[in-house]
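[1] This is a predicted model, with the sequence first.
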Amino acid sequence: MGKDCSTLLMGMKLLGATTLIILLLTSSTTSASSIKNNEESYLNWVRRMSSRNHSNFLDAKNKFHPCKTIKVNKNPKLAHFTTLDAAISSIPLFNPCRLLISVGPGTYREKIEIPMTMAYVTLEGAGAGKTIIRWDDTADRVGPNGQPLGTYGSATFAVNAPYFVAKNITFKNKAPPPPAGATGKQAVALRISADMAAFINCKFIGAQDTLYDHKGRHYFKNCHIQGSVDFIFGDGLSLYQDCHLHAKTKSYGALTAQKRESMLEETGFSFVNCKVTGSGALYLGRAWGTFSRVVFAYTYMDKIITPRGWYDWGDKQRQMTVFYGQFKCSGPGADYGGRVSWARELTKQEAEPFISLSFIDGHQWLTNF
């Protein structure tokens, strides 16, 4: 992941009165009363942008009932195909209806990408402990074009098409955990770069940059996500509900790196009724984006969470623009007393927009979940 920061100039032209809030927040001469007033204005903006209607996104027109089932199994007598790649290659490039790919138990050593035109694909395994898709690419590995794959290209499984659903399956990047300070070792297990995707009872296993929550509205329900550094990252608008977030590091790590770059973006990560466990010392998030936005609600946090909780990516200006909040979290790592001053202990009113399916317009496209 890069460390680029977007400028505020374009946002200033477009946001009008909202720009004044940012200017005041970042001014060293702003009075205490002005900061308080503008803080409330900023929170009002957050609540408005987190309402049911996300105008920057298309209306959802999902299709739930499959018109065809394709069976994948290691045993050719039990399936249409023995590999996922063959099954996906059999789907029309412009897929018009919900298509179910039923994947039998076993480890499938494949690198898969769903093209952007292949909408309405459901991938269902025999259980997250039984059906595993595995590869081992890293960002510095040279690809077919002779250039490094980069973080984006390192994914074991990549989805570019809308309305994707995965159930009861594990996505794994088996690249070994990198030593401290190593570069080019990002190793993505799954990249989701499309709108309106749902993952139910899935596992995502990796080390650095496990789950690339790249862009679009996403729903993760009862999933297990494991990694070390920035293991949930990207610029998606995503709700994680009843998920187990497990850190595996011997030193410092970070759970999230959300990349919201301007106040115009309606993106952010919300974790509701989740559990955070593991080893090492873990930040809840790092401000990859200037306007990074992450909320934890009703979440259990083990003692691995650092008291400060959050890191500004080495840029103090981001302390004025990020939105990091907790609401009614529990456990030894949830103690708000040692948190950075620019994190928030949310009120019920402030937390409300983040804790239901409305955060991701789920009332439109998740009616069957």
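    Perfect, thanks for sending it.
[2] Please make it C-alpha for all contacts and neighbour counts, starting now.
    Will do.
[3] For stretch 278-291, which outside residues touch it?
    With Cα atoms under 8 Å, 6 or more residues apart in numbering as the test, stretch 278-291 has contacts from 3, 5-6, 230, 246-263, 294, 302, 304-306, 308-313, 318, 321-323.
[4] ugh, typo on my part, it should be stretch 246-261
    Counting by Cα under 8 Å, 6+ apart, 5-6, 207, 224-235, 245, 267-269, 276-294 sit against stretch 246-261.
[5] what are the ranges of the helices in the stretch 101-250 of the chain?
    Taking DSSP state H, counting those that start in this stretch, the helices of the stretch 101-250 of the chain run over residues 150-153.
[6] Report the contact partners of residue 224.
    By Cα under 8 Å, 6+ apart, the neighbours of residue 224 are 201, 202, 203, 204, 243, 244, 245, 246.
[7] of the contacts of stretch 278-291, buried ones?
    Buried by 16 or more other Cα atoms under 10 Å: 230, 246-249, 252-263, 294, 302, 304-306, 308-313, 318, 321-323, out of the contacts of stretch 278-291.
[8] Can you list which of those are found in strands?
    Among the buried ones among the contacts of stretch 278-291, DSSP state E puts 230, 246-247, 252-258, 294, 310-311, 323 in strands.
[9] Go through those and name the one nearest residue 197.
    Residue 197 lies nearest to residue 258 out of those, by Cα to Cα, at 17.9 Å.
[10] take the one below as the second:
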Amino acid sequence: MIQFKKYIALVFFSICFSINAQNTYKNWPDVIRKNDASWFGTEEAKKIAENVLLYQRNIGGWPKNIQMQNALSETEKQKLVDLKSDLHDITTDNGATCQEMLFMSRMYAQVKDERYKESFLKGLNYLLEAQYDNGGWPQFFPLKKGYYTHITYNDNSMVNILVILKEIGEETDFYSIKPSKEIVEKAKKAFDKGIDCILKTQYKQNGVLTGWCAQHDEFTLAPANARAFELASLSGFESAKIVLLLMSIEKPSPEIITSIKSVNIWFEKTKITNLEEKRVLNDAGKIIDKKMIPTANAAPIWARFMDLETNEPFFCDRDGIRKKSLDQIGSERRNGYSWYSDAPKEVLKKYPAWAVKNGVKVSSAEASDKKKTNFITVAQDGSGDFTKIQDAIYASPAFPYEKVTVFVKNGIYNEKVRIPECNTNLALVGESKENTIITFDDNFSKINLGRNSTFYTYTLMVEGDDFSASNLTIKNTSGEKGQAIALSVVANRVKISNCNILGNQDTLYLSGKNAKQYFTDCYIEGTTDFIFGGATALFENCTIHSIKSSYVTAASTPEGTAFGFVFKNCKLTAEPSATAVYLGRPWRIYAKTVYINCEMGRHIKPEGWENWSKPDAEKNAFYAEYNCKGEGFQPAKRVAWSHQLTKKEAEKYTTENILKDSVPNWFSK
């Protein structure tokens, strides 16, 4: 379920509720997905919860596209009370009902208001009642005439429901509300029926399984039309989330395995690598035109609509007439609808590891694809291609045209690993973050190579550009013995996701000429200057943990560099004994470090920053914060030479601006 929980990544605001404050939230889903659980115990959250309760109908579901956080007048509240028994427009489309249930669960985790529990359970009962006998769900329930009665995969409606039922049926802790054993059993059965429906609706093309349509007829299970421009077809977008759900099932049946293998082959067959979408925006940032530009070796995309027999992409305007290219339909539909998607790339990325985990034997054709995509397995028990990670690196091709994936099965790998400059475009993927561990114990004194010994202490060294690592723990185990790097990155376009990076002093070194590096959903811990170096690095949704009172960062940003270290939506935590931690100090006088929307624990010193006995740094370094929170965020007490960004200044700190490179959007691949 990891891939379905990632989208619950959340942002915390500790401000008091008012009508004006409510209106600062542009979208209702932004409220649900706030980062710190404690926000859901605030008065602001409670007032929003009253709105959510009002919008819920007696049958248990909610209407869609409602900005629940907006203040309601007394007249509006009374109208909602009068609508409680109304059975129209209740749906799971556009995330409705599923997202409100999540909100109520997060509320109940902080405030044991029985109304929240009752609301969640009513929503769950609504989902169970809405299911067809064949396992599918309509777009609206009670049924609304028209295409709304079709089994609806569109915009992941049915997948969202099944994710909830999976969590309930497996009795995980994801939801704070625990249904009765009877409801748990119903959820299990409903989930199994839903999966059976998915398997039965997978479309066969000349007897070969492919993907799914956005809608399927509720009686025949055949692909079905929806709106005039949504003709029956195979969907690259909807099929991706369906198969990711199937891949999340432990001990899949032979039928599920066949389904996953088949759609993986279909995705490979239907990917488009010679087109890129170009969007033309007006001054307000609104899309005014979309064009598909022929591009050699473009990142793969898939059409939202593909012919059921030929897989050929097609496009429709509101007249329902099929066209062969996007430029043949009017601007309203061309610019107002998503005609292409890169969602299937996540399936192709995860499939090799899933196949290894589930012992899937590949056909000769698939084996050829595996060789072509350069997939190497490391396993200590001898079941892979190599037993050591470094041996797999040595066996990887130099400067490959396609990504090389080194999949590392669970185990403690006590080795020093180096990704040389020639090993570009390499992905190091662990079986699990908790149990795939790369560890070594070098430190400054042990290396003993002079004043620069620090840079030889790494456990993992990355020198090859376009590197990625995920689902790993990278650890330097030397302890309190001076400088000792766990991860050293001296390459460009490096992405580290869902990893633990553990050490003490100098845990994480980031460098490289004009290098851009991206860390997301990582846990990083250390003591002194445990994130240091001169690269431009963005940290998003990471936990930064101080083991003792010292310094978090020591940037050495080169003069004239636009961005240094940027932390967005991160959480700064510490051991109880660490009570006096600085946000950073300048290793070099042009250091740049910025914290945006971060939660800072009480261990952060009020003054925030230290000049490392370098008066020139106070004139040249750039240390700043914006919209942070927590006991450690004390802007009035910060050193005078640091900055609190304005909203306009903070707006330039987008992922695109920080990580801009000659390879566009590399960080999202």
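    Ah, there it is. The shown structure was predicted, so the numbers you read here are calculated from the model rather than taken from an experiment.
[11] Make JSON lines from the ones in strands among the buried ones among the contacts of stretch 278-291 of structure 1 and add distance to residue 99 of structure 1 to it.
    Below are these laid out as JSON lines (distance: Cα to Cα, whole Å):
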{"residue": "230", "distance to residue 99 of structure 1": "33"}
{"residue": "246", "distance to residue 99 of structure 1": "32"}
{"residue": "247", "distance to residue 99 of structure 1": "34"}
{"residue": "252", "distance to residue 99 of structure 1": "42"}
{"residue": "253", "distance to residue 99 of structure 1": "38"}
{"residue": "254", "distance to residue 99 of structure 1": "36"}
{"residue": "255", "distance to residue 99 of structure 1": "33"}
{"residue": "256", "distance to residue 99 of structure 1": "32"}
{"residue": "257", "distance to residue 99 of structure 1": "33"}
{"residue": "258", "distance to residue 99 of structure 1": "31"}
{"residue": "294", "distance to residue 99 of structure 1": "33"}
{"residue": "310", "distance to residue 99 of structure 1": "41"}
{"residue": "311", "distance to residue 99 of structure 1": "42"}
{"residue": "323", "distance to residue 99 of structure 1": "38"}
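[12] ok, so of those residues, who is nearest residue 364 of structure 1?
    After measuring those against residue 364 of structure 1 - Cα to Cα - the closest member comes out as residue 294, at 22.7 Å.
[13] what's the counterpart of the closest one in structure 2?
    Using TM-score structural alignment as the criterion, residue 294 of structure 1 maps onto residue 593 of structure 2.
[14] Who are the contact partners of the closest residue to that match other than its chain neighbours?
    In space, and not counting its chain neighbours, residue 593 of structure 2 is closest to residue 565: 4.6 Å by Cα to Cα, 6 or more residues apart in numbering. Contact analysis of residue 565 of structure 2 by Cα under 8 Å, 6+ apart lists 535, 536, 537, 538, 539, 555, 592, 593, 594.
[15] For the first one, what is the corresponding residue in structure 1?
    Right, the one you point to is residue 535 of structure 2. By TM-score structural alignment, residue 535 of structure 2 lines up with residue 236.
[16] Measure how buried its match is and give me the count.
    26 (other Cα atoms under 10 Å).
[17] cool, residue 649 of structure 2 as well?
    With other Cα under 10 Å as criterion, residue 649 of structure 2 counts 10.
[18] Next: the one 3 residues further on.
    Residues near residue 652 of structure 2, counting by other Cα under 10 Å, number 11.
[19] Would you mind stating the distance between the aligned partner of it in structure 1 and residue 268 of structure 1?
    Counting by TM-score structural alignment, residue 652 of structure 2 corresponds to residue 353 in structure 1. Distance check for residue 353 of structure 1 against residue 268 of structure 1: by Cα to Cα, to the nearest Å, it reads 12 Å.
[20] ditto for residue 70 of structure 1
    35 Å.
[21] Between the two, tell me which one has more neighbours.
    The neighbour comparison of residue 70 of structure 1 against residue 268 (other Cα under 10 Å) goes to residue 268, with 26 against 18.
[22] Show me what that one lines up with in structure 2.
    The alignment partner of residue 268 of structure 1 in structure 2, by TM-score structural alignment, is residue 564.
[23] Contacts only, for its match.
    534, 535, 536, 537, 555, 557, 591, 592, 593, 594.
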